[in-house]
Structure formats: structure tokens, C-alpha cells
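Novice: coordinates only, no sequence provided:
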């Protein structure tokens, strides 16, 4: 390890290390190319009944269709003859885009105020072609509309086209917003006209290498990617990578105040901060990889891609960054250049005073911290899980408006009927069981092929409500009671129910796994049992407090109906994995100082030494996650807000007050069964390894 650090910081070898990092990034970028895009968010759980129904439906003609629904409507007035002539004439033009040139005849609402025309499109049509086709349909529908008549294109094709349009350019917007936030916060942190360029360039190179690697894996290993996944990974790389850079540079600046030789100071900084950064990155990566135990493709993909991104960010922070700092020299910090003899941050400043305050009143600080976390956790009383398709997007789109219009004029479930696939031989038995199920408005067979029958079922309750989910469960119980039917209940509502169930099951599977992995890493790193358990409990408490505070904000301020299915699990992973980072940096420094000062004074010194940089890192990470709000998915907005609140709580409350208070109350028991040895401070100066 000493030899590697020496190479990274040498006069000539530092330049070679930078060249190697640039070469690796260039090669990966050249090999990466364009990622193979998949609809990861909408992927179904592999073992769910809705997935089985979708597979069976592919054997039927409708399984190859993605319908566009055109809804014509008047408010509080019946359709006129002129209106009917309009959409009959439109149907002729729709046929030019429809699969096999056929358009379904109009279906009229019972109130006579609306009509629905279905335009079947090829489900295998590329998204770009689908967008163009939907725009063409909308142009036809909106041309020369009679006064008072509205025409909107919705349905599966309309939703897909609008979602794709809303994400157009979103990756670039997210990346630019992230870079802007990181740049601004680095400028504020360092107050230097050029120091911020070095960590930003290193993290930017790491992000480029990550995206190139993911693009390569999407084509060679069939790793599913979409804009949501790449957006989250960009935020992870910039957030974690910049945090690692802040921590290394802060330790380097501290060493420069004690050492005339800047290269020796840099080697000391890498030698002391490097293990904590590596342990932090390992914890985050293992936590993310625990998502492989989750059933949903979207969640597993986030785990793989996120772990890869954090690993690459850590490698760049521990290799390219030291080399860049070695090349730039001490003047990189101008106008606040650190020099030997300057005041030590462990004895002066606001963080030193805060450490003294905690050491004097640890019980009061502990009580205050726990009370605040409990109050914030109370916001979970308003929590509900699951959003409908129309509630998952923050953008205004014609497909959403059309869906709302359809619901006003047709039975609530008609907007998105449930599809039941059964054997032809048991069609009548299954149909009778369906009609006799409470919550069903109507049911009728739609097609037959390959020995199968598809039955469209209109539910009484609106899609993705508690009533609609209860009806889906009742339908499954009813049709499964006919064993020879081998019936499967599918459709959008059934799929969303299965996703919600899978997400809930994943919490009970993944959460214990993540806690076990992180606890094991902490035990090995700190060589203690008490400290890791304390740190884990505080991070979990932070998660519940952040989730409660964010839920209150979503429900009472932003007007969201609840949390999306994947948000509780993903926010838990990010908060535990990333939140434990700051406790690792604090605890490793406290353990280092405890050898000379004891637990109480060691924790106070560690808080004073790391307070500024960890707070800066936490604020930066929270701000970077908040940038997820530029994307149109409510899921990402909720995820960014929860993680942002949690990181701020962990940075400003848990790591600053709660953990130091607990450690000071426990004393040396905090490190049990280990025990810090009182000794004179060790000589930390880095020596050149002998070369024979």
C-alpha cells in the first residue's frame, strides 16, 4: 500500500497516474457507445400472476397490440351529429396508422356525452416511431373540432409516448443541474478560484467511465437501462465521489498545517483517510448489491448499476485525485493556503466548541436528539404505499388529461380493464365466476386463439384504489377455484398490485440483509461490537425520521397521495449505505484519537476535526439528491427529498450530536470488546518504502 501511495504522489509518477486515468476513461468511453434502452420501471415481477397473464396474452392477437384510445367528449351536453361525423371521418385517417388498417367502432358513454375510439398499434413499434404515430393521431383528432368538443389521445400508446417525450433531454438536464450544484457548493466550501476544478474533474471522469461501462454492459450482458436508472446512478457517482474527494482534501489540508513537505503531507492524508473512504465505498456497494435479492427488475438494476458507479468513484478518488493534488501543489488552496503553524481545527472553531458542549451535557443532548427524531417519525401516520399510473408523473400530458376525461364518462374501471386469460374449454365457467365477483361491473370475451380465451373485465372502482385491489384478489380467488381453467388475472391494475406486493416482500428480505452486511463491515472496521450496533441503530432511526418528515411534506404540502412502491426500499438502501458513511468517518477518526486521548476526548477531537468537512459533504450530497426532482417521475422526486432530509439529519443531528453523546456516556465501553490503549501519539509521518 505504501508503495502504491508513493507512486501516486511522485514527481513523475503522479503525471503517469493521471495519464493512466484519462486513458482508462477514454478507452471505456470508446467501447461504451450507446446504451441499449429498456423499460425498467414498468417491468413486472418475474413470478407474479400478472406476468404469467402477460405471457399468455402474447399468444393472442391482442398481446401484440399497444392501443391508443381517442376520447371525444362534451362537458354537460350530448354529442351532436356533427361530433359523430367528426370522429367517424377521423377513424378513416386513423386506419392509416392502425395495425392491419383496422380501427374499432366507437363506443358511446351511457350519458351520451362521450365516445371512445380504439386505434390498435404494434406493440413492437420503437418508442421514437410510437411518439411520431401518436402525434399524428393527435393532429388528426384536433383538426377542425366542432365548438365545445374535445379530443384527447390516451391509453397505453398515449402514456408511453408522453413518458418518452417528458424524458427527452432529461438526462442532460439532470447532469447539468448536478454539475452546477456540485460546482456551487465546492466554491462555497473551498473559497478558492480553482481548487473546486480538481475534484469536479475527477468525479466527472468517474461518471463518464461509469456511464460508458453501463452502456457496454447493457449490450453485452443484457443489463436493462433506462433514463431513471442512469439518472440515479449519475447522482450517486457525483454525490459519493465528491464526498470522498472532500474528505481526502480536508485531511490533506490538515496535514499541510503540520508538514513542510507537501508530498509527505499528501501521503499521510491518503494513508489515514484512504482506509475510511475504501470502507465507506465497500459498505455502500455491498448495501446496493443486496438489492439483487429484490424481485423487481428496476430495483435489481439500481443495485448493480449503483454499486458499479460508487466503486468507480472510489477508485478515482483514491488514485486520480491524489495524483492531481500532487501535481498541483500547495498553491491549489490559494488564497487560504494551509501552512505549518496555523491554528489546529481540533482545538479551535465552532466544531471544537460544539464538541465541548456535547461532552458537558451528553444526557441532555441525547434526550433532545431522540425526541426530535421521534417527532419527525410521527409523520408516518399519514403514510400510504402505491401510486396509480396517472399519479406517478409530475408532467402535464394529454394522455393523463384524456384518462381523466375517460373516467368521468365511463365506468371507473373501463379506462383500464382487467384482462383474464383462461382455457377456451372453461370459458363459460370462468365468465360466470367473474360476473359473480363483487366489484365487477361487466365482463365479456374479446378473442380466442391457441386454445385460450381473453376476457375483459370492467371494475367498479377506479384503477389502483384499495377497492380495485380487493376486487383483483377476489377475482383471482374465484377463477383459481376452477382448477382446469388455469386462469390468470392480469392487466395494469393487477400488475400494479403485484408490484406493490413484491415491493413489500422485498422490504422484509432486503432490509435484514443490508443491516447484516453493513453491521459486519463496521465490526471488521472498528473491531468492536457496541459501536457498530449503536451506529446502525442511529442510522435506522434517521431513516424513519426522514421518511416521516418527507411523508408529511408529500401529503400536506406537495399534495402527493402517497409513496410510490419502490421509494421506501430504495430510500432505506441509500440512507443506510450513504448515511453510515459519515459515521464511519467520525468513528474511525475517534478510534484513532482515542488511542492517545481516551474515548471522551477522542470523540470530541474527532468531532472538531471532521465536523466542517462532513457537514459540507452532507449538505452537498443532500443537494445532489434533491436534483432528482428535475426528472418527471414522482418516484424520483420522493426519493430525492427523503434521502436529502435523511442525509441532513444524519449530518447535522445524528453524527454531530447523537453519536458523540452516546459515545461519551458509554466511555471505553463504546469500543467493547476492544479497548483503546492510552499511549503517546504515534508518529504519522509517511516514510518512503525501501526499494532493493
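Specialist: Sure thing, it's come through. Note that the structure is predicted; figures quoted are calculated from it, not measured.
Novice: going by C-alpha atoms from here, please, whenever you check contacts or count neighbours.
Specialist: Fine.
Novice: first-to-last residue distance for stretch 119-136?
Specialist: Stretch 119-136 has its terminal residues 12 Å apart, counting by Cα to Cα, to the nearest Å.
Novice: put this next to the first one:
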């Protein structure tokens, strides 16, 4: 422990601060070179968004192994005119077909039964889908399709290749914007908080260093086999900015306090680190270990977020407990200009609103926690408006992409599943049996001939669903086909878009059921170890769960008002993780200060002093973290928007209700038993007298 204390004080040393800065300067360049490869390290292959081991995932893997020529994805161009196609329309489609041959072998035009639509199909090579070249192919096909289009003729590019290109475009357009907006939001809030033109630049520089370190770590784990996709990379940036700024606010607030009592800035920073580093490390450990619980997920994309979130937390912790204090100490008091902290009378630094809050909560603590608890419980009732389900196609975007609009055109004139067929894989010996079952299966509009793999071991049968691939009837048809095949051909695999949706839905339900109790258990265990108590961890966890329910209920009402039809299970899984772990963060900051004050003032005055002393900094940190997550709402992806709103609302509820009223009121009502089985030995002193420099809270 003594070694850890000395290491924690290194950035505050007269020589140590320069050593820390030198180390960061030495490593930031190689880390930056490594971080530059984050784009290439991302795995946006379709299996990275699928559940590991699911039948549809195994079908994709089998296709790559046994049917390499069938790895192509279909790009379907659909042309339609209300009332029927004319000669000029057909001539335009034939002209497009000739020009599209530069992109690959074109099949069609395939007429609809009503004579009002035609389709052209362009196979996009599997290598192009994996490398990102598919986006260029789809864009070029759309240019050709729109050039010389007769007036009144509707045309759209759809199919799996177009869907993936639209998704990649929607995510790719916001990568740089997300970072810039995050920087702008955090800079503005820091400027308002500190009212200094210089001070905000220091934590921002440290956060930037943390982002570089986190991205370098992401590249390394990607090389080790961890799935890193676009969503995970964006979430890392948000976490480093949000948590890093929170940690900076706590450290700078305590440093300012100590500067008002000590003339030596090195001593002031050493004391600030001594009192804040343990609670910051505790909150970071809680968040990181809770994030690692995502390793238990079946969804590859969710599983990969665990180590990425943990890396982001560790990077933020290291930057804000080493580089930030070293820079602040090196820059001296002038960094706070124009509000340079001077030696001041004790007690003069606390805002009136927090002294008033302390008196209000301590006056009638039972009434305070009862009102707060009932309010949160009432908000939790909003979950009745929650509709859970996989977000697919146009549902996952704020604006309907062309691929989803094209699917509706196909649906109006062709069998609904024409652009996303069902793929049945069976051992070659069972080909005839499987073909017969596919022909007679309910919900299938057509079934193609059996195709044997190059090795001769497997057979593939392509079938067309009568209903759109993401519709409930289509899902029931695939479930029925799987059940029939399972009885006759146990080794059969059913893949395709609809089968993948079914497997994702089941996997995300399973992940939600497993990860929620796992995160709860991890957080409880970590709190028990850190607080060395039994009652306080249960108190904090119970408040975090109640707060999470309130945030989810409030979010459900907001989602309903915004017109979001469904909420993806992944939003609930990740939302619960962040709400519980981040919510516990603020109560850790409060209770860490409370435990320190209780040892010197007694339980009641200690808890109230901690509430008053940390009020401004924790609520300020909550506003910054909430604003950081709200940046996710600038993306056109509904999943990101919902996650950003959910976590932002939860953080605000934690900072302004749970940390401010519920937790301190419960601690006051329960009394010293809050710390059971530990027994703080207080030396009571009058309320309002400044605390001395006590031992660390742990």
C-alpha cells in the first residue's frame, strides 16, 4: 500500500512531475502510430455482428469454406411504374444492364407478375464486401441507374449488398464528426465550469492522450482476435472523453481546495491525489470489471465491446492520474487564471445551494429518501411503453435508406423475400430429402435446384420467402423450415437474412438474461472489496438499480414520443452496464469522501459534509458525462441514439437525485450501521469546522 501511495504521489513531486511528462512524451508518438491503424483493425464483416456458434453464422462460415464462388452478395436494382411499364422504361433498363456489365455479370431483367416492375441483379464479390469496395460498387451502380431515368419511373438499389453499403455509409459519415462534436461539447462545458481560457486545455490534452492510448490498445487486442467494429471504436472515444473529464473534474476540484490551504503547489497536488486517486481508481475498477462481463455474450459485437470499454476506462484513468496532475503541477497556480486560488478562510468555498441541500436532507432524511425513491419508482413505470425487438433495415436509421425503400418496392411487385433468399445447407446424401421439404414448406414461394459444393460433401438449396425477410410471417416460415429439416436431416443448416435475424434475436435475449445478473454480481463484489463493508455496497447497488429502472422508464417514454418503434436488446444490455457502473461511480465518490469525513466528524456530520463538499463537482461531472453520451444522438443510427439518450438520462438522475438526495438520506437514516462491519472511530467536532488531512478512505 505504501508503494502505491508513493507511486500515486509521483506526478506531484518536484522531479517526479517532469519524469511523468517525459514518459508520456516518449510513448505518445509510438502509441499514435499504432492508433492510426484503428480503421484497418476494425472488423465489419457480417459475422462480427452475428452470434457465435448460431446456425446462420455457421452457414456463412460453411459458404466461405465449401462454396467460395457463392460468397457474392446480390445487388438488386428494381424499376417500377404505377400502372405498368412502357417501352421507354424497358429500353432504359436494358441500357442500364449494358452499362452495369462493367461492374460484373448482370442477370435480368426479371419481370414481375403484374408487369409493373423489372429487376437487374449484380453480384458483388465477397472480397469486395469484406474490404469495403462494395460501397464504391453500389454507389457506381446507383449513378448508372439514375442517369437517363425516364420521368415517373421509380428505381432503387436494394438487396444485401446495398443494405450493407448503406449501413457502412451511415456509420462512416459520423466518425470524424463524432470526435469533433465531442471535443467541442467537453471544451465548452469545461470553459463554463472553470471560467478560465487556459485550464480547460489541460484536461482536453490529457483526454486526447488517453484516446490515442485507448485506440492503440484496441489495435493490439484486434490483432489478438477481439472483434473491433465501428460502433465499438466510437464508443471508446465517448468513454475516454466522458470518464476522463469526470476524473479531471474531481482531481482539479480537490486540488483547488488544497491550494486554498497550502502555499506549496506540490504539497497541494500530493494531498489532492491522496484523497481522490483511491475513489477514482475504485470507480474505474468497477466500470472496467463490469465491462469485462460482456465476454459472456453470444453476440460477437457485444462480446468485443467488453475489452474495448475496459481499455477506454484504463486509458482515461492513467491519463488523468498521471499526466494531468503532472501538467497542473508544472504549470502552477497561473493555470487557473483569472480565478487563481489563494489561501482562503475555511468554509468559504462551498456554494450556498449545497449547504441548503445538506440541511434539507439531514433535517428529515426518511422523508427525503422516501420522496426520492417514490419518484424514481414512478418514472420506472414508463417501461410499460417499451417495445423490445431487433432493429433491422430501415428501423435502425433515422432516415429510411434507399435499400430499405427499394425492398418495399420489391415487396409490392414480387415475393417479399426475393432479394434475401433462404439458404439451406445439407450433406450431399440428404439433398433429395431437403429439396422435397423445401418445396412443400409453408411460407416459401419458390425453391431452386440443389447445388453441390466443390468438395462434393455439401449441397445448397436456395428458396424464396413469400413475405419480406424481416417480417414476423417470414420468421415463422424459417422456424417451421428449420423444425422440419431438424427431424429429417439433423445436420442441416438454414441461413440467410431472416435466419440471421432469428438467431440475433435469440442471442440478444440470452445475453440480456445472462449479463444483467453477471454485471450486478460483479459490481456488488467489487463494492464489497473496495468499501470493506456489507451494508454500504448493497445500499449503493440498490440505489443504482432503482435509478436504472427510472432512467429506462423515462427513456421508454421519450422513445415512444420520438416515434422509435422498438428498442434493440443490445441497447438494454449496454445501457444497464453503463447505468449501473457509472451510477455507482458517483456514489463511490460521495461515500469515499463521507468515510473520510466520518472518521473525523462522526457519522451524521461526516455524511452531510461529504454531500456539501462534493455537490458541485459531482453534479458538474454528471452534466459533462451526460452531454458526452448525448453526442451519440448526432448519428443517424437509432441504436446509438437510444443508447446515448438512455445513459445520459441515467447519469443525470444519478447525479441530481440519487447522489444528491437518495444515498445520503438513506445513509443518515440507517446511521453508523451503513459502514458495518467496519466501525469508524470518530472524533466528533462541530459541524462546519474544516476537516484535517486524514488517511485515505480505503
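Specialist: Here it is on my side, so go on. Computed from a predicted model, the values in this text were never measured in an experiment.
Novice: trace residue 664 of structure 2 over to structure 1, please.
Specialist: Per TM-score structural alignment, the equivalent position to residue 664 of structure 2 in structure 1 is residue 660.
Novice: check contacts around its match.
Specialist: Residue 660 of structure 1 sits next to 358, 362, 603, 604, 607 when contact means Cα atoms under 8 Å, 6 or more residues apart in numbering.
Novice: wait, the first one touches residue 365, no?
Specialist: Yes - counting by Cα atoms under 8 Å, residue 358 of structure 1 does reach residue 365; the two are 6.6 Å apart.
Novice: re earlier: what are the buried residues along whichever strand or helix holds the match of residue 664 of structure 2?
Specialist: Per DSSP states H and E, residue 660 of structure 1 falls inside helix 659-666. Residues of helix 659-666 of structure 1 classed as buried by neighbour count (16 or more other Cα atoms under 10 Å): 659, 660, 661, 662, 663, 664, 665, 666.
Novice: over to stretch 428-447 of structure 1?
Specialist: For stretch 428-447 of structure 1, the neighbour count (16+ other Cα under 10 Å) marks 430, 431, 433, 434, 435, 437, 439, 440, 441, 442, 443, 445 as buried.
Novice: state which helix of structure 1 is the longest.
Specialist: Longest helix in structure 1, counting residues (DSSP state H): helix 492-526.
Novice: show me what it is packed against.
Specialist: Contact partners of helix 492-526 of structure 1 among helices and strands, from 3 or more Cα pairs under 8 Å, 6 or more residues apart in numbering; DSSP states H and E: helix 49-57, helix 262-289, strand 418-423, helix 466-480, helix 530-553, helix 567-597.
Novice: what residues in structure 2 pair up with the helix or strand following the fourth one?
Specialist: This points to helix 466-480 of structure 1. Per DSSP H and E, the first helix or strand lying C-terminal to helix 466-480 of structure 1 is strand 488-490. The aligned range for strand 488-490 of structure 1 in structure 2 is 493-495, by TM-score structural alignment.
Novice: what's the first-to-last distance across stretch 121-132 of structure 2?
Specialist: 19 Å.
Novice: which outside residues touch it?
Specialist: Residues contacting stretch 121-132 of structure 2 (Cα under 8 Å, 6+ apart): 44-45, 71-77, 100, 103-108, 134, 137, 161.
Novice: so which of those residues are in strands?
Specialist: 73, 74, 75, 76, 77, 107, 108 (DSSP state E).
Novice: how much does the helix holding residue 660 of structure 1 stray from structure 2?
Specialist: Mean deviation of helix 659-666 of structure 1 relative to structure 2 after superposition (mean Cα distance after the TM-score superposition for structure 1): 1.0 Å.
Novice: ok, average deviation of the match of strand 488-490 of structure 1 from structure 1?
Specialist: For stretch 493-495 of structure 2, the mean deviation from structure 1 after alignment is 1.1 Å (mean Cα distance after the TM-score superposition for structure 1).
Novice: what do you get for stretch 372-380 of structure 2?
Specialist: Stretch 372-380 of structure 2 sits 1.8 Å off on average (mean Cα distance after the TM-score superposition for structure 1).
Novice: so stretch 252-267 of structure 1 aligns onto which residues of structure 2?
Specialist: Counting by TM-score structural alignment, stretch 252-267 of structure 1 falls onto residues 255-270 of structure 2.
Novice: map residue 451 of structure 2 onto structure 1.
Specialist: Under the alignment (TM-score structural alignment), residue 451 of structure 2 pairs with residue 447 in structure 1.
Novice: in structure 2, what range does stretch 198-215 of structure 1 match?
Specialist: Residue span in structure 2 matched to stretch 198-215 of structure 1, by TM-score structural alignment: 202-219.
Novice: pull out the buried positions in that stretch.
Specialist: For stretch 202-219 of structure 2, by 16+ other Cα under 10 Å, it's 202-204, 206-219.
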